[in-house]
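# sequence-free structure coming up:
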């Protein structure tokens, strides 16, 4: 059975700093469907936004964000399990920081527990441990985390469900007549440099971390698929019917 990682952006399951139960329900239905065909690992965001459903704090302060994540993470997992139970599925929580990928033993520990969960048909749901992460050991985005999970857990494909529905030749929010790339066989260093400067005409906000994730995976002979998490038809068709009707597929090694 092929193994895949599904990365879920915070905007997909949260709205106005609160959890969107309607979108989470739709997402869980999708996950339950693909779990019958694949070994699935989920990397999810939105712990802080979920915490906002319980209390309102100033999110510009780091300590408040940590408190919100501490409150929100168990509620987020409980919500996942509530909806998964309708399909006879169960999930388990794994919180990681960059330290967990720094040493061989810790990487193996992460892999071992994920392997065991998959053997027991439990859906591993991974998030960065925002409560204990420090500036020295902080991913800052789950695109990087999901790419590491894909590689170290021997997954074949990373699927990023995002508010960005693909990679474009120009920013679709700023330009007309834009072109979406169906397939990219290499990630150009120029794209990363342009995006890092800000104001680039390529893609939309947040695309830089996705391009870095794609570049890392292509260098490891892995694939990545970027598509919308709002309209799951593209992801569902790609994974269940092996047809690409949207999104951008990154594959092959960068020469």
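Structure received. As the structure is a prediction and not an experimental result, all values here were calculated from the model. Numbers count the residues shown, from 1 in each chain.
# use CA for all of it now, contacts and neighbours both
OK.
# quick one: the helices in the stretch 51-200 of the chain?
Counting by DSSP state H, counting those that start in this stretch, the stretch 51-200 of the chain has helices at residues 62-84, 104-119, 142-152, 189-197.
# winner for burial among those helices?
helix 142-152 (a mean of 22; mean count of other CA atoms under 10 Å).
# and it, what does it pack against?
strand 3-8, strand 39-44, strand 122-128, strand 157-162, helix 207-219 (3 or more CA pairs under 8 Å, 6 or more residues apart in numbering; DSSP states H and E).
# okay, pairing it with this:
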């Protein structure tokens, strides 16, 4: 059975300072369906936002952000567990930092944990351990984290569900004639050097971190699919029906 990693961003999981429970349930329903065809690992943002629902601290201060993540991790996991329970699925939290993914021993332990969970029908939910990470170790709204996880646990593809529904030939917010690119084999260096411009209060990524994730995976002969996390019709069509209607596939194939 093929293995896929699904990363969902803070912009999708939060709305008006709250966890977007309807969108979370739609995501869970999709993953439960996807699991019938693939081994599924979820990389989820949203811990800081989850903490903010309980305690409104200034997240621009690193110590506050780490405290919010510590508060929000159990909140987020409780919500996921409850929603996956409707499908009779058990979830497990796997917390990692960039440092873990730079050491072969740590990589092996993460891989073994995920393998054991999958073998026992459990949904691994991976997140960066913001409560202990530093500025130097932050991976970029889990985009890089999800790419590293995809590579190190031998998944075939990373799916990023975001407020960005595809990779365009120019910025669609500034140019109404911008066209979505359905398949991308190579990313121009200038695109990887652009300024990170997140759209959401709780997000730290943007299109640049997604392109860097895609570049990393292309170099490791993996694929990435970028699609909307607000409307799951494109990712459902691509992954469940084999029809590429919308979203962007980054691949070395073809």
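Ah, there it is. Remember, it's a predicted structure, so these values are computed and weren't measured experimentally.
# returning to what we had before: including distance to residue 84 of the first structure and mean neighbour count, could the helices and strands packed on helix 142-152 of the first structure go into JSON lines?
What follows is these, written out as JSON lines (distance: least, CA to CA, whole Å; neighbours: other CA atoms under 10 Å):
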{"stretch": "strand 3-8", "distance to residue 84 of the first structure": "15", "mean neighbour count": "23"}
{"stretch": "strand 39-44", "distance to residue 84 of the first structure": "13", "mean neighbour count": "24"}
{"stretch": "strand 122-128", "distance to residue 84 of the first structure": "9", "mean neighbour count": "23"}
{"stretch": "strand 157-162", "distance to residue 84 of the first structure": "18", "mean neighbour count": "25"}
{"stretch": "helix 207-219", "distance to residue 84 of the first structure": "28", "mean neighbour count": "22"}
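# to residue 22 of the first structure, which of those lies closest?
Among those, strand 3-8 comes nearest to residue 22 of the first structure, with 14.9 Å by CA to CA.
# closest one to residue 214 of the first structure among the helices of the stretch 51-200 of the first structure?
helix 142-152 (7.7 Å).
# and for the closest one, what are the contacting residues?
4-7, 9, 43-45, 101, 107, 111, 127-128, 139, 155-158, 160, 209-210, 212-214, 216-217, 220, 222 (CA atoms under 8 Å, 6 or more residues apart in numbering).
# so what's residue 5 of the second structure up against?
Contact analysis of residue 5 of the second structure by CA under 8 Å, 6+ apart lists 40, 41, 42, 43, 146, 149, 150, 155, 157, 158, 159.
# let me fix that, I meant to ask about residue 137 of the first structure.
97, 98, 99.
# equivalent analysis for residue 129 of the first structure, please.
By CA under 8 Å, 6+ apart, the contact set of residue 129 of the first structure is 95, 96, 97.
# just give me how far stretch 238-250 of the first structure sits from the chain centre.
When distances are taken as CA atoms, centre = their mean, to the nearest Å, stretch 238-250 of the first structure is centred 17 Å away from the chain's centroid.
# swap that for stretch 109-123 of the second structure, please
18 Å.
# what does it contact?
Residues from elsewhere that reach stretch 109-123 of the second structure (CA under 8 Å, 6+ apart): 39, 40, 41, 42, 89, 90, 91, 92, 94, 124, 152, 153.
# could you identify the most distant pair in the residues you listed?
89 and 152 (24.3 Å).
# re earlier: closest to residue 49 of the first structure out of the contacts of residue 129 of the first structure?
Proximity of these to residue 49 of the first structure (CA to CA) peaks at residue 95, which lies at 16.5 Å.
# go ahead and confirm the closest one touches residue 131.
No - counting by CA atoms under 8 Å, residue 95 of the first structure stays clear of residue 131, with 9.7 Å between them.
# who's more crowded, these two?
A direct count of neighbours by other CA atoms under 10 Å for residue 95 of the first structure and residue 131 places residue 131 higher, at 19 against 16.
# how near is the residue lying closest to the more buried one once chain neighbours are set aside to residue 10 of the first structure?
Leaving aside its sequence neighbours, residue 131 of the first structure sits nearest to residue 66 (CA to CA, 6 or more residues apart in numbering; 4.6 Å). Distance, residue 66 of the first structure to residue 10 of the first structure, by CA to CA, to the nearest Å: 16 Å.
# same check, this time on residue 223 of the first structure
In terms of CA to CA, residue 223 of the first structure sits 22 Å off from residue 10 of the first structure.
# please say which of the two ends up with more neighbours.
Set residue 223 of the first structure next to residue 10 and count neighbours by other CA under 10 Å: residue 223 wins out with 25 against 21.
# and the more buried one, what does it touch?
Going by CA under 8 Å, 6+ apart, residue 223 of the first structure touches 156, 157, 158, 214, 217, 249, 250, 251, 252.
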